[in-house]
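A.B. asks: Quick check, what structure comes out for this input:
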Amino acid sequence: MGFRFQKRVKLGGGLGLNISRSGISPSLRTKMGTFSKNGYSTKTGISGVRYQNSGCLVFFLFTGAITFLIYTIKHL
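C.D. replies: Take a look at the predicted model:
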């Protein structure tokens, strides 16, 4: 049985850092789901069920920047 370590540090506005044994990675949580360097996952409305798709880092950066801009504009 393996040992697993994972911790999320909240930075505010949905931004956060995921810390695990394999390293540190940024993520962005929205009402629709979570974007990270490994892809994105979408909430389904069913407790414990999520749709997850792996994507590239460019997609993460683009969607993260757009989501951050929309969030910032809405909360001015």
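
A.B. asks: hey, let's count contacts and neighbours off CA atoms from now on
C.D. replies: Will do.

A.B. asks: what's the spacing between the residue lying closest to Phe35 once chain neighbours are set aside and Met1?
C.D. replies: Computed as C-alpha to C-alpha, 6 or more residues apart in numbering, the closest residue to Phe35 that is not its neighbour in sequence is Leu28, at 5.1 Å. In this view, Leu28 and Met1 are 31 Å apart by C-alpha to C-alpha, to the nearest Å.

A.B. asks: Here is a second sequence; please produce its structure as well for comparison:
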Amino acid sequence: MGFRFQKRIKLGGGLGLNISKSGISPSVRTKIGTFNKNGYSTKTGIPGVRYQNSGCLVLFAFTGFVTFLIYQLK
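C.D. replies: This is a model prediction of the structure:
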């Protein structure tokens, strides 16, 4: 079993920086899940269970933009 280190620094508005042993990466948290440079993870409603997909950066940008639009229209 490997050692895992992860720390999140909140920047406000769902934005944050994730710090791990492999480096620093930005992420955006919404009500439906988390989007970052490696893909996205979605909440399932079951504690401790999430769906994670490692998609391409274009998909990440598109889903982030759609999520932004949805929350701006509410």
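
A.B. asks: TM-score of the superposed pair?
C.D. replies: For this chain pair, the superposition-based TM-score is 0.81 by TM-score structural alignment, normalised by the length of the second structure; 74 aligned residues with a C-alpha RMSD of 1.8 Å.

A.B. asks: Of Leu28 and Met1 of the first structure, which one has the most company?
C.D. replies: Leu28 (24 against 3; other C-alpha atoms under 10 Å).

A.B. asks: now that one: how far from Phe59 of the first structure?
C.D. replies: 13 Å.

A.B. asks: which residues of the second structure fall in strands?
C.D. replies: 6-12, 15-20, 23-29, 33-36, 39-43, 50-53 (DSSP state E).

A.B. asks: coming back round to it: next up, the contacts around the residue nearest to Phe35 of the first structure.
C.D. replies: By C-alpha atoms under 8 Å, 6 or more residues apart in numbering, the residues touching Leu28 of the first structure are Gly14, Leu15, Gly16, Thr34, Phe35, Ser36, Gly64.

A.B. asks: if you set the cut-off to 10 Å instead, what comes out?
C.D. replies: 10-17, 34-37, 40, 60, 63-65, 67-68 (C-alpha atoms under 10 Å, 6 or more residues apart in numbering).

A.B. asks: what does Gly33 of the first structure give?
C.D. replies: Contacts for Gly33 of the first structure (C-alpha under 10 Å, 6+ apart) come out as Tyr40, Ser41, Thr42, Lys43, Thr44, Arg50, Tyr51, Gln52.
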